[in-house]
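# Prediction below, plus the sequence it came from.
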Amino acid sequence: MSSTSKTQNLREVEVFRHQNQVTNTVVHVNLADITHDESLVRPSPAGNCLNWVLGHLSCIYNNVLPLLGESPVPEQEALRRYDRGSAPITSPADAMKISDLIRVWDESVKRLDAGLAKLTSEKLDQRVPNSPTNNPNETVRSLLSTIAFHQAYHAGQLGVLRRIAGRPGAIA
């Protein structure tokens, strides 16, 4: 691989890292002062609460960590409750405490950034064994691009859910 290609791939990694940092900032701004009870308020007539969305964001990062050479967070089993396709939270007993979810999110973000920082050109081009979009040609690069969009989408959703929970908007 030429030095130009390697430099380009390093720039891609920096873009992924920047997207991770921006998403993390948006998540934290939208979660400011949210109580556990507020995190359980569901939109009407249907949809997921803030608690589920934050757990889902953490679960998605956690699912990709091994692909990046990082260990999943210790709460991996509890996060399965928030995986793609899981049922909405309808009872407080079904939900992790919001303070615990924020801690898990922070650790997932930290581990994801560490994994991204170690990415090589070869790793970016590697095919992934299980594409969440059923793309038979999915690479680490294309998966990371999809995940960046997914995480930003749900980070914005937290802002709407914050208002549904009765809080003022956090991002002007």
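That came through fine.
# When you work out contacts or count neighbours from here on, use the C-alpha atoms and nothing else.
OK.
# and stretch 36-56, how far from the chain's centre?
16 Å (CA atoms, centre = their mean, to the nearest Å).
# let me fix that: stretch 34-54
On the basis of CA atoms, centre = their mean, stretch 34-54 sits 17 Å off its chain's mean C-alpha point.
# same question, stretch 21-35
Here the centre of stretch 21-35 is set off from its chain's centre by 12 Å, with CA atoms, centre = their mean.
# Go through that stretch and flag the buried ones.
Within stretch 21-35, the residues scored as buried using 16 or more other CA atoms under 10 Å are 23, 24, 26, 27, 28, 29, 30, 31, 34.
# In contact with the nearest residue to the second one once chain neighbours are set aside, which residues?
Nearest residue to residue 24 in three dimensions, chain neighbours excluded: residue 109, at 7.2 Å (CA to CA, 6 or more residues apart in numbering). Contacts were defined as CA atoms under 8 Å, 6 or more residues apart in numbering; by that measure residue 109 touches 20, 24, 61.
# from those residues, which is closest to residue 103?
Closest approach to residue 103 among the contacts of residue 109 (CA to CA): residue 24, at 12.2 Å.
# after the one helix or strand that closest one maps to comes which helix or strand?
Element membership of residue 24, judged by DSSP states H and E, is helix 3-31. Counting by DSSP H and E, the element after helix 3-31 in chain order, helix or strand, is helix 36-39.
# Next up, a structure to set beside the first:
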Amino acid sequence: MSVDPRIAAPVQQFAVCATLVRKSVEGLSPEAMLASPGADSTCMLWNLGHVTNTRCGLLQILGVDYPRFHNELFGRGASHGEAEKYPAPEIVAAAFEEVTAKLVERFETVSAELLSQPSPRDFPVTDKSIAGTVNFLAFHESYHAGQMAYLRKWLGKGQLVG
């Protein structure tokens, strides 16, 4: 089966983001994963956990029974100052890889009927269908991939792309 044309572009965006997320955290120490440029800023580990948790939520919206990843730590509105409660970076990275594989698989099999249904979540887009949610969450992930690229450069690890 192939990807529904309504989500073909965001599916490509998710693939690009997965590559950028991996490159962002590559070779970082646990200490670097927890560093942030300001008291109200998120660290690399929080962004990785948030992207992972959001991908889990997208799987649920796409009809897959899959648990959220530490939603209390990485969900929208979660406090960023509780680093001692975070799982180890390698655990978060492994969870990202696992959910990414499941999401890639689901993108190939999701039906047009499901994508046409109203989304169970209300996002700030005019398309309130599940297809609209996929599109919005691809944008959302790009936003966080950009934050991760900035954090990597701020950490002195150089430019992520280019």
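Arrived safely, thanks for sending. Nothing here was measured: the structure is a model prediction, and the numbers come from that model.
# still on that earlier bit, can you add distance to residue 144 of structure 1 and give the buried residues of stretch 21-35 of structure 1 back as a markdown table?
Putting those into a markdown table (distance: CA to CA, whole Å) gives the following:
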| residue | distance to residue 144 of structure 1 |
| --- | --- |
| 23 | 13 |
| 24 | 15 |
| 26 | 18 |
| 27 | 18 |
| 28 | 21 |
| 29 | 23 |
| 30 | 23 |
| 31 | 24 |
| 34 | 29 |
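# Go through these and say which is closest to residue 91 of structure 1.
residue 34 (17.8 Å).
# The helix or strand that contains residue 144 of structure 1 vs structure 2, mean deviation?
Element membership for residue 144 of structure 1 (DSSP H and E) is helix 140-164. Compared with structure 2 after fitting, helix 140-164 of structure 1 has a mean deviation of 0.7 Å; criterion: mean CA distance after the TM-score superposition for structure 1.
# between that helix and helix 3-31, how big is the angle?
Orientation of helix 140-164 of structure 1 against helix 3-31 (axes from the mean of the first three to the mean of the last three CA atoms, to 10 degrees) gives an angle of 20 degrees.
# Which other helices and strands does helix 140-164 of structure 1 contact?
When contacts are defined as 3 or more CA pairs under 8 Å, 6 or more residues apart in numbering; DSSP states H and E, helix 140-164 of structure 1 packs onto helix 3-31, helix 50-64, helix 121-125.
# Make JSON lines from the ones you listed and add distance to residue 84 of structure 1 to it.
Shown next, in JSON lines, are those (distance: least, CA to CA, whole Å):
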{"stretch": "helix 3-31", "distance to residue 84 of structure 1": "19"}
{"stretch": "helix 50-64", "distance to residue 84 of structure 1": "7"}
{"stretch": "helix 121-125", "distance to residue 84 of structure 1": "24"}
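# What's the match for residue 29 of structure 2 in structure 1?
By TM-score structural alignment, residue 29 of structure 2 lines up with residue 35 in structure 1.
# Also residue 137 of structure 2?
By TM-score structural alignment, residue 137 of structure 2 lines up with residue 147.
# Residue 148 of structure 2 now?
Per TM-score structural alignment, residue 148 of structure 2 is aligned with residue 158.
# now residue 108 of structure 2
In structure 1, residue 108 of structure 2 lines up with residue 117, judged by TM-score structural alignment.
# Give the burial count for residue 74 of structure 2, as a bare number.
When neighbours are defined as other CA atoms under 10 Å, residue 74 of structure 2 has 23 of them.
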